[in-house]
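Q: for reference, the sequence and a predicted model appear below.
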Amino acid sequence: MLKIEVGGAPSYIVEVGSGLLTRLSVPHKQVALVYPADLPPSFVAQVQAALSPAVTVEVPARDGCKTLSVLEGVLSKLAQVNLTRDSAVVGLGGGAVTDLAGFAAASYLRGVAYYPVPTTLLGMVDAAVGGKTGVNLPEGKNLVGAFWPPRHVWVDVDTLATLPPATFREGAAEAYKHGLIANPSLLARVLSPDFVPGHPSLPQTVADAIAVKAGVVTRDLTEQNERAYLNFGHTLAHALEAVTHQAVPHGEAVGYGMHYAALLSRELGGQDLTDHTRAFLKYQQPKALPPLTFEDVQPYMARDKKADAEGVRFVLLHDLARPYLARVPEEVLRRAFEMWRKEVGPITSPIHPT
């Protein structure tokens, strides 16, 4: 069993290991379990047996659950069974569900305890740790939410064996990102043939990726400065997700976005790290993108949550493990986009989002 402490007020522990679903325990008499429709029924049954939830709430899979209407339905279910202030919400599933369930916990009765139990690699190394919760709007990703740290996080790596290989590789984007911004030893490990469900080294690699985020969150919970570095590659990634109406899954969008950010970093005088981001795209094998132009994605990048009154800020790299925030002139954004577009595919015709 591996344990990572996330500092704060209060601090909490992330447990990483095998067989954790059957050993869950929370000090609350009433528990609400939120899970996605595509989750293996055995996972739900194990958690139900361990926690005896007062109510279970099935929600749409993936980003289909991250809407205000789904959030309203979850909150109504909590109210219908009269969950009290000393109750808890457990979010079981991928990153979208843990985002939704955490926001429901933050909102219901102005805040009840929250426990994420991520079952995807993306959820484990990113979404379930750090206390960011929320849902999407048609105008962009994660524009509504709250900082609501969990009380405890359980990462059962056995659940990864059920993931399709493409979904596992999707989650690898966040682990690789942590290597680029803070722990370069993760880069080779993520691309290694050993980075697969069931391999003895997997729990340690997952724990090391989580530790990067835990350290950043401990120092900067509400993203006043350093926490923004965790968004390396995400400015374009969120734009790709929004402009394609989630047809590009988050982890693949991050893979594409990291390569764009590496190109921007090089254009602004940083070390050329594009070989690393190309290597990741080769490993990840993301789906081909639909036709896109700079004009398609630019409005979504402008609404990125790292923007302030002076404009959009990008997370870039001086070198490995040396991230920084910068405003990038539009001509540089456009030039790098054209380079990126030539590398990632023949995407030359505009699209018109509805």
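A: In hand now; what should we look at?

Q: make it CA atoms for all contacts and neighbour counts henceforth
A: OK.

Q: centroid-nearest residue for this structure?
A: Among the residues of the chain, the one closest to the centroid is residue 127, at 4.0 Å (Cα atoms, centre = their mean).

Q: as a check, name the ranges of all helices in the protein.
A: All helices of the chain, identified by DSSP state H, fall at 41-51, 68-80, 95-107, 121-122, 165-181, 185-191, 202-219, 234-243, 250-267, 274-284, 294-302, 330-344.

Q: would you list these in a markdown table and tack on mean neighbour count and distance to residue 312?
A: Shown next, in a markdown table, are the helices of the chain (neighbours: other Cα atoms under 10 Å; distance: least, Cα to Cα, whole Å):
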| stretch | mean neighbour count | distance to residue 312 |
| --- | --- | --- |
| helix 41-51 | 16 | 41 |
| helix 68-80 | 16 | 26 |
| helix 95-107 | 29 | 24 |
| helix 121-122 | 26 | 25 |
| helix 165-181 | 24 | 20 |
| helix 185-191 | 18 | 28 |
| helix 202-219 | 21 | 21 |
| helix 234-243 | 26 | 9 |
| helix 250-267 | 26 | 13 |
| helix 274-284 | 18 | 22 |
| helix 294-302 | 18 | 6 |
| helix 330-344 | 15 | 10 |
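
Q: please tabulate those in TSV, including the columns distance to residue 16.
A: Output for these, formatted as TSV (distance: least, Cα to Cα, whole Å):
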stretch	distance to residue 16
helix 41-51	16
helix 68-80	28
helix 95-107	16
helix 121-122	12
helix 165-181	15
helix 185-191	17
helix 202-219	7
helix 234-243	26
helix 250-267	21
helix 274-284	24
helix 294-302	34
helix 330-344	35
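
Q: looking at the ones you listed, which is nearest to residue 159?
A: helix 41-51 (8.1 Å; Cα to Cα).

Q: follow-up on the earlier one: nearest to residue 6, out of the helices of the chain?
A: Across the helices of the chain (criterion: Cα to Cα), the nearest stretch is helix 202-219, sitting at 5.0 Å.

Q: by contact count, what packs against the closest one?
A: strand 2-6, strand 12-17, helix 165-181, helix 185-191 (3 or more Cα pairs under 8 Å, 6 or more residues apart in numbering; DSSP states H and E).

Q: okay, now the one to match up with it:
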Amino acid sequence: MEEKLFRNEKIEFTDGLNRTFEKLPEDALFVVDRKLLQVTEGLMTFLEGKKMYLFDASEKNKNLSELEKIYDFLLENHVSQTLIAIGGGITGDLAGYAAATFKRGIPFVMVPTTLLSMCDSSVGGKCGVNFRGIKNYIGAFRKPDRIIICLEFLKTLEERELRSGLGEILKYGLIGNRLILDDLLSSDKDLFHLPMKEYILSGLLIKSEVVQADYSDQGIRNILNFGHNVGHAIESVLEGAVTHGEAVALGILAEIDLSTMKLGLNPETGIKAMKIMDKYGLRRKISADKEKLMEAIRKDKKNDENMRFTLLSELEKPEIKVMVQEAEILEALTVILE
């Protein structure tokens, strides 16, 4: 039923792992996050006898060297089969870029297994690899032919991985659906019992509408970058010490501060975001060199001759490509630095 909600994305929700596996073609090739084999009952049985590439998913391994290994796997095995990625956002980014570029494009299906990839990275078609320590500097646009979301995979996640997904959910609450924020603040449920399907649907609805309007990311799609200029810099500088969602949440705090400076955003927005982060255990401070963060921000691919940020003028009112000065960024970074 949810499939009909998404006008420009082939997204479907399934009931249970077995139903998910039944939907996948028998002769497919697989790129699979290796750690899933230990935590997902039945996955190894399903994959038995199938051709697969096991990937040790990490930002460090999201690189051209690992991509070349997937190309070797495809060169050895691919005739006309679909490539299926089973894993989180890193696995999907890498496999998606391989599918986009091998033989100038082969069929591709994504089975996201993390909260973050379910609500965000599996949708929209962006894929790629990190280069010289810079996040997603080499990439392409390649939508999966299908996205199959099975909430059973959430049961395999550790608490930190759920928090990571909450970082992107927080973003969607700020840029497009404040009811997410209200629900997170008022809920008496812990992280493991939140209504994740509702949050996933809310995020996907926002993202799919934006992507439909601006697939190539030249205009309104930039609103999805809120929190990501600073967030990507944090990931680059701390080299895996924080997850993507943790970095985005920290980036959100800094960019809320910038929004208050530049666009007069009500400071209550920052207070609300901090309360949510505290309530669910998302870190609000990091130890990092401010100048190194600044250097990484300068290299962000979203910049032109100036540094450009997506900021908020009000809740649910993001403004794109706002020119920001270095001094303002350095001041905002103090909000998240110990």
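A: Looks like it came in fine. Just so you know, these numbers come straight off a predicted model, no measurement behind them.

Q: and the TM-score between them?
A: For this chain pair, the superposition-based TM-score is 0.91 by TM-score structural alignment, normalised by the length of the second structure; 334 aligned residues with a Cα RMSD of 2.4 Å.

Q: ok so, going back, need the contact list for the residue nearest to the centre of the first structure.
A: 95-96, 98-99 (Cα atoms under 8 Å, 6 or more residues apart in numbering).

Q: ok, residue 43 of the second structure next?
A: Per Cα under 8 Å, 6+ apart, neighbours of residue 43 of the second structure: 36-37.

Q: tell me how far it lies from residue 16 of the second structure.
A: According to Cα to Cα, to the nearest Å, residue 43 of the second structure stands 12 Å off from residue 16 of the second structure.

Q: about what we covered before: redo the helices and strands packed on helix 202-219 of the first structure as TSV? Include distance to residue 213 of the first structure.
A: Formatted as TSV, those follow (distance: least, Cα to Cα, whole Å):
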stretch	distance to residue 213 of the first structure
strand 2-6	9
strand 12-17	11
helix 165-181	8
helix 185-191	13
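
Q: so what corresponds to residue 89 of the second structure in the first structure?
A: By TM-score structural alignment, residue 89 of the second structure lines up with residue 95 in the first structure.

Q: in space, what's closest to its match - neighbours in sequence excluded?
A: residue 123 (4.1 Å; Cα to Cα, 6 or more residues apart in numbering).

Q: what lines up against the one you found once you look at the second structure?
A: Residue 123 of the first structure maps onto residue 117 in the second structure, by TM-score structural alignment.

Q: count the neighbours of that match for me.
A: 24 (other Cα atoms under 10 Å).

Q: so who does it touch?
A: Contacts for residue 117 of the second structure (Cα under 8 Å, 6+ apart) come out as 88-89, 165.

Q: follow-up on the earlier one: what's the spacing between the residue nearest to residue 95 of the first structure and residue 154 of the first structure?
A: From residue 123 of the first structure across to residue 154 of the first structure, the span is 11 Å (Cα to Cα).

Q: same thing with residue 209 of the first structure?
A: 15 Å.

Q: dump the residue contacts of whatever residue of the second structure lines up with residue 206 of the first structure.
A: With TM-score structural alignment as the criterion, the equivalent of residue 206 of the first structure in the second structure is residue 200. Residues in contact with residue 200 of the second structure (Cα under 8 Å, 6+ apart) are 115, 118-119, 169.

Q: from these, pick the one nearest residue 144 of the second structure.
A: For the contacts of residue 200 of the second structure, the nearest to residue 144 of the second structure is residue 118 (13.0 Å; Cα to Cα).

Q: what's the burial count for the closest one?
A: Residue 118 of the second structure has 29 neighbours, counted by other Cα under 10 Å.

Q: repeat for residue 301 of the second structure
A: Look at residue 301 of the second structure: counted by other Cα under 10 Å, it has 15 neighbours.

Q: now it: closest residue in space, sequence neighbours ignored.
A: residue 137 (6.8 Å).

Q: again with residue 125 of the first structure
A: Of all residues not flanking residue 125 of the first structure in the chain, residue 210 sits nearest, at 4.9 Å (Cα to Cα, 6+ apart).

Q: how far away is that neighbour from residue 172 of the first structure?
A: 12 Å.

Q: about what we covered before: so what's the residue nearest to residue 125 of the first structure up against?
A: 4, 124-126, 129, 175.

Q: how about those residues in a markdown table, adding distance to residue 331 of the first structure?
A: Converted to a markdown table, the contacts of residue 210 of the first structure look like this (distance: Cα to Cα, whole Å):
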| residue | distance to residue 331 of the first structure |
| --- | --- |
| 4 | 42 |
| 124 | 37 |
| 125 | 34 |
| 126 | 32 |
| 129 | 36 |
| 175 | 31 |
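
Q: closest to residue 220 of the first structure out of these?
A: residue 129 (13.1 Å).

Q: might one say that that closest one is in contact with residue 153?
A: Yes - the pair residue 129 of the first structure / residue 153 is scored as a contact, 7.4 Å apart, by Cα atoms under 8 Å.

Q: farthest from the middle of the second structure: give me that residue.
A: Relative to the centre of the second structure, the most outlying C-alpha is that of residue 49, 31.0 Å out, by Cα atoms, centre = their mean.

Q: contacts only, for it.
A: Listed by Cα under 8 Å, 6+ apart, residue 49 of the second structure has no contact partners.

Q: same deal with the one 5 residues further on?
A: Applying Cα under 8 Å, 6+ apart to residue 54 of the second structure gives the contacts 31-34.
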